[in-house]
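Peer 1: sequence isn't available, so here's the structure alone:
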């Protein structure tokens, strides 16, 4: 994509990209998702872990934007710079695939929302629902091909429009909040109405991939760093966007515990924010939130589609995937990258017809895929601090960044563990065979396929894991 002065993005546009990417489907599903998993105490612990972990990651992004201003290709470039070409490719592939599947989750939630009013949409995985989603997909495809500046401007408008109903939801819940209901929900250990009794650790663990999902998009400003009118705005936009969204996430979760009992929250269909508001103000509340969700999700879809295309373009520019994906149209848009992204989303949309819990699967698989690039960002920040690279005369800053990058890396590892083996294996189905793009790019360059034995071993492990995952799905050991 061209990065001329006419296409530069201000601090607020970059912040809107971060907020627009983070506020999508996940925030509207929080009341029921947390209601099924845990009570108020577990939610507080979960948000402390998630908020603290993601804050350290945001600070690592901010540090890298300042200390490595020449690395302006987003998330994967840090993995490439720190750990080699194949690791950089894997980071780019995982992030791109995560955005594609994340967009599928948006479509599923749109269709599920409409299903509350028009039964033909069902829970978002009917044939009619997939057909409508496909029509929306290719309409946005045309819009994306018109250019990043047009799409970013629309995203800023959509970000403002979708925050309004969320603010109103929070205000209504503040006035409807009942301390006695919140107290009953706080512990979350007892099973009074069909909710499984679990330890506090188990309750918190079951929320982890959800908390990761609602923070996805935190890297939005970093991915678009080369469009920033001022490089310093990248880190500022990341931190501002993160803090604002975190406040909304915590308020929505905790206030919901003071309105409905956990069994009632757990029984709500998605988007559960609509059900909570309906319980307070009546049917119009569900309609109001549903409209807000549609605006929110379509805006987030636009943001994530931009991110996905930009990652493919940048990976091609860095010679990690075939050079055709750096091909731009007359509007400066990497058209081949947009086509591959939307064709992939279309395939996953069709696959939702065969998944009983399409939204939950898409949500958790997206989180699992994106955690690998996040882990590598934290690890690269840690590597810089340990090796004192760019810290020759700034020992105090090095110690601070060492702590933050260590915490960010540990958080990513903890989230991968919390997600479980199932999603790691499903991720391998994408990482392993997806390496064909990397191998084709290496052939284009007439270079050896892998630079060293470590890369060869990593590829072998991914292919074995992918084969095992496919066999497990075929035999029913893994269900989707």
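Peer 2: Arrived safely. Just so it is clear, the model here is predicted, and its values are computed rather than measured.

Peer 1: going forward, measure contacts and count neighbours with C-alpha atoms only.
Peer 2: Will do.

Peer 1: how about the contacts made by residue 87?
Peer 2: 79, 80, 455 (CA atoms under 8 Å, 6 or more residues apart in numbering).

Peer 1: where exactly do the strands run in this protein?
Peer 2: Using DSSP state E, no strands are found in the chain.

Peer 1: need the longest helix for it.
Peer 2: helix 283-317 (DSSP state H).

Peer 1: circling back: between the contacts of residue 87, identify the one with the most neighbours.
Peer 2: Within the contacts of residue 87, most neighbours by other CA atoms under 10 Å means residue 79, with 28 neighbours.

Peer 1: give the contact list for the closest residue to that residue other than its chain neighbours.
Peer 2: With sequence-adjacent residues excluded and distances taken as CA to CA, 6 or more residues apart in numbering, residue 79 is closest to residue 88, at 4.7 Å. Counting by CA under 8 Å, 6+ apart, residue 88 makes contact with 76, 77, 78, 79, 80, 81, 320.

Peer 1: can you tell me which of the residues you listed are in helices?
Peer 2: Reading helices off the contacts of residue 88 with DSSP H, I get 76, 77, 78, 79, 80, 81.

Peer 1: would TSV of those with distance to residue 41 be doable?
Peer 2: Formatted as TSV, the ones in helices among the contacts of residue 88 follow (distance: CA to CA, whole Å):
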residue	distance to residue 41
76	36
77	39
78	37
79	36
80	40
81	41
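
Peer 1: next, the one to line up against it:
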């Protein structure tokens, strides 16, 4: 589908040319590029709304250990099951059957589409600081302009990967610079007395457990992309590089994200950080060095977000494309153009992003709604991948596996499973219900794929899972209609 610079390469290039295989450096850069997007620029406010320094340190410790366990899981699975491609989706299918594999593919794809909406909301909110008509990125004008950008990128990628690559080469490097500059300047302007006052949290923060729980979805969002190398594992020059790139990319980004959060507490009282407009990183730097700092971060954000949007659009379309090739999605999604672009998958990706973009106008907080929903949608695919690692560790001789498991692999897989299960709890019932409102109707695609293959629609267990998902979705619709939950 894509190329080395965005993390993917076609297995067979157009006109019979051999496909480009991805090196460790390229895979690592793709992981970093996928994770560094809109989320990091929103971290100061997201954390200050929930917790002080102590809670933030605990949150990052939990997120760091949990996500590192997930990174190790993807590393192990890449080596133990080299026959599985497309990462998260393939692992769920191999471990728990085609229907849950389909759910994983759809959930991962949908999370990428919803995540792309956060990018446009944040861009419009950034420009809204000087153009009030754009508000916080959720006004009619903001949605219209975002829609124009959404479809402009569709046309760009639709033309072929060469043009998309030229842009991505620039933004992959440029996006990291303002973040590192922010950390350095914040350290220079660091006020120990302000930091100390923020240590225990504000009166509105609640208990320490409540504070930590409130930050969990934000940490999931910023780490989305840690699995990026495994999504494109079929393109790696060496299979073991997939796991190495995952861990190297994660550790690099973790250090940056935690630093951005913690140093912000040394610039402003957390109650003031919590009131900043997004991107809050710009407001923190403005308080530290003046207006030029806000402008600098805002420009860096736009570059970063557009790069992340490009990478995630390509990644989302790749998931649909590969799933269709494996007969787990309808055949029309397996079509590609002469330029090796999966046009139907790309169109469907852009269309869902457009729908969610319109929905944000009816949300109380468009950015946080899209961010939290993105995280919640990703948790089920992550949970299934971690659970598959547990299953593989308990049955090391399973067909297709390479090598044997050990106690370390089992411990890592169990920790990763417990972590993702805790994240589902932290997400709360609201986002679980909204997630299933998206999941349940998607079964239509599964049914269509089965009919194309003249196969039985559901096994007995699949029928039970389908019934439960529809029931949960109906509860979600009822909850929204009665005002029990709100967007």
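Peer 2: Thanks, I have it. None of these values were measured; they are calculated from a predicted model.

Peer 1: which one of the contacts of residue 87 of structure 1 sits closest to residue 1 of structure 1?
Peer 2: residue 80 (20.6 Å; CA to CA).

Peer 1: counterpart of the closest one in structure 2?
Peer 2: In structure 2, residue 80 of structure 1 lines up with residue 93, judged by TM-score structural alignment.

Peer 1: and residue 346 of structure 2, what's its match in structure 1?
Peer 2: With TM-score structural alignment as the criterion, residue 346 of structure 2 pairs with residue 338.

Peer 1: try residue 128 of structure 2
Peer 2: Checking with TM-score structural alignment, residue 128 of structure 2 has residue 115 as its match.

Peer 1: same question, residue 471 of structure 2
Peer 2: Aligned partner of residue 471 of structure 2 by TM-score structural alignment: residue 464.

Peer 1: still on that earlier bit, burial measure for the match of residue 128 of structure 2, as a count.
Peer 2: Around residue 115 of structure 1 there are 19 residues (other CA under 10 Å).

Peer 1: leaving out sequence neighbours, find the closest residue to it.
Peer 2: In space, residue 115 of structure 1 is closest to residue 121, 4.5 Å off (CA to CA, 6+ apart).

Peer 1: before we move on, what about residue 473 of structure 2?
Peer 2: Residue 473 of structure 2's closest residue in space is residue 437 (CA to CA, 6+ apart), at 4.5 Å.

Peer 1: how near is that neighbour to residue 470 of structure 2?
Peer 2: Residue 437 of structure 2 is 8 Å from residue 470 of structure 2, where distance means CA to CA, to the nearest Å.

Peer 1: so for these two, which residue has more residues nearby?
Peer 2: residue 437 (20 against 17).

Peer 1: wait, doesn't the more buried one sit right on residue 479?
Peer 2: No. Contact between residue 437 of structure 2 and residue 479 fails when scored by CA atoms under 8 Å: they sit 11.0 Å apart.

Peer 1: ok, which pair from the contacts of residue 88 of structure 1 is furthest apart?
Peer 2: 78 and 320 (13.3 Å).

Peer 1: before we move on, back to that, contacts only, for the match of residue 346 of structure 2.
Peer 2: 141, 144, 145, 305, 308, 309.

Peer 1: just among the residues you listed, which is most surrounded?
Peer 2: That'd be residue 309 among the contacts of residue 338 of structure 1, by other CA under 10 Å, with 28 neighbours.

Peer 1: got a list of what the aligned partner of it in structure 2 touches?
Peer 2: Per TM-score structural alignment, the equivalent position to residue 309 of structure 1 in structure 2 is residue 317. When contacts are counted by CA under 8 Å, 6+ apart, residue 317 of structure 2 touches 109, 342, 345, 346, 349.

Peer 1: one more time with 10 Å
Peer 2: Applying CA atoms under 10 Å, 6 or more residues apart in numbering to residue 317 of structure 2 gives the contacts 1, 109, 112-113, 323, 333, 341-350.

Peer 1: show me which of those residues is closest to residue 459 of structure 2.
Peer 2: Of the contacts of residue 317 of structure 2, the one sitting nearest to residue 459 of structure 2 (CA to CA) turns out to be residue 323, at 19.4 Å.

Peer 1: pull the contacting residues for the closest one.
Peer 2: Counting by CA under 10 Å, 6+ apart, residue 323 of structure 2 touches 85-86, 89-90, 101-102, 105-106, 317, 329-331, 333-334.

Peer 1: of these, buried ones?
Peer 2: Among the contacts of residue 323 of structure 2, those scoring as buried are 85-86, 89-90, 101-102, 105-106, 317, 329-331, 333-334 (criterion: 16 or more other CA atoms under 10 Å).

Peer 1: in structure 2, what residue sits furthest out from the centroid?
Peer 2: residue 193 (35.6 Å; CA atoms, centre = their mean).
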